[in-house]
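Engineer: sequence first, then the predicted structure:
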Amino acid sequence: MEGSTALLLVLGVFILFVILGYNRLVGLRNSVDKSFASIDAMAKKRYDLIPNLVATVSKYMEHERGTLTDITEMRAKAMSGNLSDNDKVDLDNKISRAMGGIMVAVENYPDLKANQNFLQLQGSLNEIEEQLSAARRAYNAAVTDYNNACQMFPSNVFAMMFNFKTRRLFEITEVERQNVDVKSLFG
């Protein structure tokens, strides 16, 4: 009788351990999903701003017409809603690069730089980009915690048992890693 009681106790502790491990992984995964939803919300704000920005800028920037068209097409693809998280990350990075290129090209158009509507849109875009950056940092922190749980013993055993997969971090692009030449901006 004592042997069966001890066996039941060990089995109960094991089951409790599995339940706690599983619930921890679910909580971490939900935290990642919540953080990604914040990025989605900020990206949507940016996508909503793009048509106004393109309309304002296109009046002045004939040479950048192709880039403006590309941005509009990427926005439409992003708004379609049938993209995987990884595809959203890639598309968001492409939009960021293209928008950065437009903002640099604005320097060649003094009339555009003085346009009040453009200045307001640029301020809104800068604010959204800062919020997006903060959301990405929160997402990366949540992904790091989740990935650590999926890869470190003993929780990695539960991750494999219950098919929890690691997530990809938001990474800055190679262009964003390069140092900004301040002299060219103010020279």
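Structural biologist: Alright, I've got the coordinates.

Engineer: for the rest of this, base every contact and every neighbour count on C-alpha atoms.
Structural biologist: Fine.

Engineer: report all helices and strands that the helix or strand containing residue 184 contacts.
Structural biologist: In this assignment (DSSP states H and E), residue 184 forms part of helix 182-186. If you count contacts as 3 or more C-alpha pairs under 8 Å, 6 or more residues apart in numbering; DSSP states H and E, helix 182-186 packs onto no helix or strand.

Engineer: burial check on residue 43, number of neighbours?
Structural biologist: Here the number of neighbours of residue 43 (other C-alpha atoms under 10 Å) works out to 23.

Engineer: you'd agree it is up against residue 132?
Structural biologist: Yes - contact criterion C-alpha atoms under 8 Å: residue 43 and residue 132 qualify, at 7.0 Å.

Engineer: dropping in the other structure now:
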Amino acid sequence: MTGGTIALLVVVAIVVIALLWAVAQYNGFVRLRNLVQEAWRQIDVELHRRHDLIPNLLESVKGYAAHERGVFDEVTRARAAAAAPGAGPAERARQEEALNGALGRLFAVAEAYPALRASENFQQLQDELTNTEDRIASGRRFYNANVRALNTKVETFPANVIAKMFGFTRAEYFEAEDPQVRRAPSVSF
């Protein structure tokens, strides 16, 4: 083999290695993007479940505290805003914060009615809401971990070159802004 042939083989090997690296990086971005989307869908399912529980909870409380119309309206408005489609994770987090605040006020109203707190239907709804809140928190952690992995890869050199070439961008975290709302509404009596 001549020196020119060896040089050509080295260049071809470098190009092949670079292409294989680029394909692996691209596939890694696709995998992370799909994990983020899947994690968001799971949160979305739990949020819908939560939104579906709220009308039943409102009806339970209304039977005992019909004169608390302002609280019921507030919960209804907050639920409608949170259940509206099309919001990204950051906007959705703000809407859920408002809903958490309204639910907290609803539970404060319910606390004034011992017969309501003792109601089996109310207790069951309360338990379901608590379980749903736990699943949302777990889903949020899983989603945010995947967002962190994607965002790190999008920003890290040399993978960021592939990210820019193929349009991979940072994802939004799903987190509460207000420290008071970071907690699930208290539902224990």
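Structural biologist: Structure's in. What do you need? Being a predicted model, the structure only gives us computed values, none of them experimental.

Engineer: superposed, how do the two chains score by TM?
Structural biologist: The TM-score (TM-score structural alignment, normalised by the length of structure 1) is 0.83; 181 aligned residues with a C-alpha RMSD of 2.4 Å.

Engineer: distance from the helix holding residue 184 of structure 1 to the middle of the chain?
Structural biologist: Taking C-alpha atoms, centre = their mean, to the nearest Å, one finds the center of helix 182-186 of structure 1 at 29 Å from the center of the full chain.

Engineer: do the same with stretch 42-58 of structure 1
Structural biologist: Chain-centre distance of stretch 42-58 of structure 1: 18 Å, with C-alpha atoms, centre = their mean.

Engineer: where does it end up in structure 2?
Structural biologist: Counting by TM-score structural alignment, stretch 42-58 of structure 1 lines up with residues 46-62 of structure 2.

Engineer: mind listing what's buried in the matching stretch?
Structural biologist: 46, 47, 49, 50, 51, 53, 54, 57, 58, 60, 61, 62 (16 or more other C-alpha atoms under 10 Å).

Engineer: ok, now how distant is the fourth one from residue 164 of structure 2?
Structural biologist: Distance, residue 50 of structure 2 to residue 164 of structure 2, using C-alpha to C-alpha, to the nearest Å: 38 Å.

Engineer: same check on the first one?
Structural biologist: Taking C-alpha to C-alpha as the measure, residue 46 of structure 2 falls 33 Å from residue 164 of structure 2.

Engineer: what does the second one give?
Structural biologist: When distance is defined by C-alpha to C-alpha, residue 47 of structure 2 is 33 Å away from residue 164 of structure 2.

Engineer: aligned partner of residue 155 of structure 1 in structure 2?
Structural biologist: Counting by TM-score structural alignment, residue 155 of structure 1 corresponds to residue 159 in structure 2.

Engineer: now residue 10 of structure 1
Structural biologist: The alignment partner of residue 10 of structure 1 in structure 2, by TM-score structural alignment, is residue 14.

Engineer: neighbours around its match, how many?
Structural biologist: Residue 14 of structure 2 has 12 neighbours, counted by other C-alpha under 10 Å.

Engineer: do a quick rundown of the helices in structure 2.
Structural biologist: Per DSSP state H, structure 2 carries helices over the ranges 3-62, 69-83, 89-111, 114-118, 120-155, 159-166.

Engineer: which among those helices is found nearest to residue 175 of structure 2?
Structural biologist: helix 89-111 (5.8 Å; C-alpha to C-alpha).

Engineer: wait, residue 167 of structure 1 sits on residue 143?
Structural biologist: Yes - checked against C-alpha under 8 Å, the pair residue 167 of structure 1 and residue 143 is within contact range at 6.3 Å.

Engineer: between these two, which has more neighbouring residues?
Structural biologist: Each of residue 167 of structure 1 and residue 143 has its neighbours counted (other C-alpha under 10 Å); residue 143 has more, 24 against 17.

Engineer: show me what the more buried one aligns to in structure 2.
Structural biologist: So, by TM-score structural alignment, residue 143 of structure 1 is matched to residue 147.

Engineer: for residue 140 of structure 2, see how far away its match is.
Structural biologist: As judged by C-alpha to C-alpha, residue 147 of structure 2 and residue 140 of structure 2 stand 10 Å apart.
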